[in-house]
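> show me the folded form of this:
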Amino acid sequence: MASKMLKFVDVPQRMPEKRDAEDRRDDFNEIYARFQPKDAAVQAARCSQCGVPFCQIHCPLQNNIPDWLMLTAEGRLEEAYEVSSATNNMPEICGRICPQDRLCEGNCVIEKGFEAVTIGSVEKYITDTAWEKGWVKPPKPKRELAQSVGIIGAGPAGMAAAEQLRKKGYQIHIYDRYDRGGGLMIYGIPGFKLEKDVVERRTKLLQDGGITYHLNCDIGSDVTLAALRERHDALLIATGVYKARDIKVPGVGLGNVVPALDYLIASNRKGLGDAVPAFEDGSLNAEGKNVIVIGGGDTAMDCVRTAVRQGAKSVKCLYRRDRANMPGSQREVYNAEEEGVEFVWLSAPEAFTGGDKVEGVRAIRMHLGVPDATGRQMPQPIEGSSQTLEADLVIKALGFDPEDLPALFGEKGLEVTRWGTVKVDHKTMMSKLDGVFAAGDIVRGASLVVWAVRDGRDVAESIHRFIQAKADGKPADTKAGDKSLAMAS
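Next up, the predicted model:
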């Protein structure tokens, strides 16, 4: 180890080559190249192999990051992939879209003074190499089981759970209302962050492993939840959250004031070669328009950078707090600024102005007051500071809430919290309906792909315990308790 690692003192941090901003404004290709083998090994060798790996602790999946960095530094790529994929069902996706600056890299012990190890880029390099070399295999159980599990939602939580359960031998059926698997990874995240063939090869891998997809399937209309409960030994609800949060100001109903997800789905569908009438007629197309995006999260960053690539005349991001307090990745903000996006910090919309269509956003300046219950400073308006910003297209990127699943699924017995998320026993991840589990954003609220993968893996274990306990004629909770005690000992 000593000969290969601990190079952070002598070797500076270097990211993979990044395309020039002017060049990348013209397409939706990923902006970072892949590490060359030598560069990946050198950057991995910067790891300090610290006794308490804060990178691993702050990863929702507790990935064994120091181990696969060391293996990469030593040129043992196949072993590095085995270690990486042991805890993560889609490392090539997390390596691209995780906010590493807030998670693993942001907590790297050498970050202060020497700059963090480029963990995400090495993770991407390892798994992309594994795909090329044929090391990534479909899930193959040692033996087939008769029991089946139905999974509602083909996003990261559903896909991770499906793979884990398929490895155990269960017959897995994934139901999704869209025509492609992947959830928001395929339709919500732009190609410059996650090219679509990366998602499609992962969904195909599961299909090759014997997992059955039922696409264009609306639960509640095409098939009821009750029917799925009869059909399968257990059900998992992993729908994610798709209902856009709105803003209550005058003019919100004007034309060309649109939700972020509608805008992103239209753009991604266009990129996939689909016919998108709302894009063609200009209502969900930023070309030649003055665009204002309202919000400060990662979705807002996706929207502003998409608008740039569509040929917008100008792109502004309106956020009511300052740069230091925005929830989105600072790396994404920097990339957006490079591409020509203007950030209007400490500003909030008071009204949308115009006739039939929006023509401007009247915004008021804000200042940060005392912290609220969460510890964040509350934005307060500054009286008399309003200004009107020209806008032909306004995109509302204010976050997402759950849809009304009991009504949507036609199942009044499905209990939800006051936020609309599915109410579960957090020990078993089972809802009030026997054998119906829930995981991912539909339980925790809008969050990161990496958390969805973690939840999918956890719920797969709970579903396995439930089905095996039922087969053995034992209460599922007792089985879970026995396992947890065994693990603790």
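> going forward, measure contacts between C-alpha atoms and count neighbours the same way
Fine.
> now do the strands in the stretch 201-350 of the chain.
Using DSSP state E, counting those that start in this stretch, the strands of the stretch 201-350 of the chain run over residues 212-214, 234-237, 243-244, 257-259, 290-294, 314-318, 342-344, 347-354.
> give me the contact list for the fourth one.
To tie it back to what came earlier, the one meant is strand 257-259. For strand 257-259, the external contacting residues (Cα atoms under 8 Å, 6 or more residues apart in numbering) are 244, 284, 357-358, 393-397.
> quick one on the thing from earlier: can I get the strands of the stretch 201-350 of the chain in a markdown table including mean neighbour count and distance to Q171?
A markdown table is the format used below for the strands of the stretch 201-350 of the chain (neighbours: other Cα atoms under 10 Å; distance: least, Cα to Cα, whole Å):
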| stretch | mean neighbour count | distance to Q171 |
| --- | --- | --- |
| strand 212-214 | 19 | 8 |
| strand 234-237 | 25 | 11 |
| strand 243-244 | 16 | 31 |
| strand 257-259 | 22 | 37 |
| strand 290-294 | 26 | 44 |
| strand 314-318 | 23 | 46 |
| strand 342-344 | 19 | 49 |
| strand 347-354 | 21 | 50 |
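> could you also give me the structure for this second sequence? I'd like to compare it with the first:
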Amino acid sequence: MAKQPMLKFVEVERAMPAKRDASLRNKDFQEIYAEYAKAKAQEQASRCSQCGVPYCQSHCPLHNNIPDWLRLTAEGRLKEAYEVSQATNTFPEICGRICPQDRLCEGNCVIEMSGHGTVTIGSVEKFITDTAWDEGWVEVIKPRVERTESVGIIGAGPGGLAAADVLRRQGIQVTIYDRYDRAGGLLTYGIPGFKLEKPIVMRRNEQLAAGGVTFRLNCTVGEDISFQEIRDAHDAVIIATGVYKTRDLQGPGSGAKGIVRAIDYLTASNRKSFGDAVPEFDNGDLNAEGKKIVVIGGGDTAMDCVRTAIRQGATSVKCLYRRDRANMPGSQREVQNAEEEGVVFDWLTAPKAFKGDTVTGVIVERMRLGLPDATGRQSPEVIEGSDYVEDADIVIKALGFEPEDLPKLWDQPELAVTRWGTVKAEFTTGATDMPGVYAVGDIVRGASLVVWAIRDGRDCAEAILQQLNAAGVVAAE
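All right, here's what the predicted structure looks like:
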């Protein structure tokens, strides 16, 4: 009888891929986790208990068939594992790197709940698809039949790219319009290389381009082309712009020079990694080298900023967050990595004011947690008389993102938005009230996860295909 390849969580302990030493990794922008060897990936995949009700799958926004590809990996059937993974996820190697698995699939692993340590789902997912690229299993998109219908996609982030992939595989003509010079959105310019090395994103862009997706880059809708022109050119349009407007700081001195947006800071750093000329980096405005850095915020963007500043050679990096560690929205794994690399977190603190016309410090007030607010989280309250000054040469505001005013920017007053400014769109399909216009990702949800944008893009593409197929049947009749 063949040996049981699964259910080894009792005899095999959880083991993440080796993490590079903090004193070495905090000096470069390479990914911090090593790759599994094949034998180690098989061993860790074999820990899956093959649940009858797999909570990992149900808590994954894409409902990936995780137990299936874990079993195939444990059995050494890696190409089949990749095919199962790719069937539900357009970019599994990206999700394997940047998804907060501790809050999604791994955080709901049954064997974790039984005290045996979760299966390392994200690391195995990354290994499977990296192997697929190395072995040439990832093929250029080749539709069986080319169709005449076309779809325009505004935004080359994960939602737009995922929709493009699904549509092109069915022969739809796809054009993506994006304001930046490279596709990928926040995958390219917002997420640092130590979490997602840029060649990983660029090869997906190249795969889509080789498969027939047309990219119109450096193209700002409302300036270089009108929204109506895009509507007139296509059978359907998907709005996948994301949210890029930064929530602002309040208080005296908040307009001082040296207080910068997280997106500007991270984009400058990522552009340098591509070898671009970045004057704002070279003149020191967006470069932490030799400076005292204060980052305000507690989400994943704040974690990206503090860890980037460390790598740029800051003399000190402090993160101010108004709640405590247990209540911060960012990944606990990211906080741990940041602390190992030299970041100092000042919990229960908030900026009150800023010193200097060019910022020299932050007047900080200490907080305590009071009664729960409408969301159920305890509201931070100021402790009177607790103010102190935190010296700073650059202050980075990482307070989250809000949507731009698309109806105004695009001269489309009939584009319905919510009271938060996000586009009103139908759940699952992404359909708006405007005929043939859809919206996906953060511009509908508000700032959210990459995996949710991928889910939205895939669902929307399927809805458009159904609509186009139905229209084709009617036309044929």
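> what's the TM-score once they're superposed?
The TM-score (TM-score structural alignment, normalised by the length of the second structure) is 0.98; 473 aligned residues with a Cα RMSD of 1.0 Å.
> just put the strands of the stretch 201-350 of the first structure in a markdown table and tack on distance to T421 of the first structure.
Shown next, in a markdown table, are those (distance: least, Cα to Cα, whole Å):
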| stretch | distance to T421 of the first structure |
| --- | --- |
| strand 212-214 | 24 |
| strand 234-237 | 11 |
| strand 243-244 | 12 |
| strand 257-259 | 21 |
| strand 290-294 | 24 |
| strand 314-318 | 28 |
| strand 342-344 | 32 |
| strand 347-354 | 28 |
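> how about those strands, which one is nearest V42 of the first structure?
strand 342-344 (35.9 Å; Cα to Cα).
> so how far does the closest one sit from its counterpart in the second structure?
Superposed on the second structure, strand 342-344 of the first structure shows a mean distance of 0.2 Å to its aligned residues (mean Cα distance after the TM-score superposition for the first structure).
> the second structure: matching residues for that strand?
Mapping strand 342-344 of the first structure onto the second structure (TM-score structural alignment) gives residues 344-346.
> for stretch 319-327 of the first structure, same thing?
Stretch 319-327 of the first structure maps onto residues 321-329 of the second structure, going by TM-score structural alignment.
> buried ones in that stretch?
For stretch 321-329 of the second structure, burial by neighbour count (16 or more other Cα atoms under 10 Å) applies to 321-325, 328.
> and what of stretch 426-437 of the first structure?
For stretch 426-437 of the first structure, by 16+ other Cα under 10 Å, it's 428-432, 435-437.
> repeat that for stretch 198-211 of the first structure.
In stretch 198-211 of the first structure, counting by 16+ other Cα under 10 Å, buried: 198-199, 202-203, 205-207, 209-211.
> and the buried residues of stretch 426-437 of the first structure, which of them are in strands?
436-437 (DSSP state E).
> who are the packing partners of the helix ranked longest in the first structure?
Counting residues, the longest helix found in the first structure (DSSP state H) is helix 449-472. Here helix 449-472 of the first structure touches helix 156-167, strand 436-438, helix 476-488, going by 3 or more Cα pairs under 8 Å, 6 or more residues apart in numbering; DSSP states H and E.
> how far apart are the shortest one and its match in the second structure?
In this overlay with the second structure, the average offset of strand 436-438 of the first structure from its partner residues is 0.5 Å by mean Cα distance after the TM-score superposition for the first structure.
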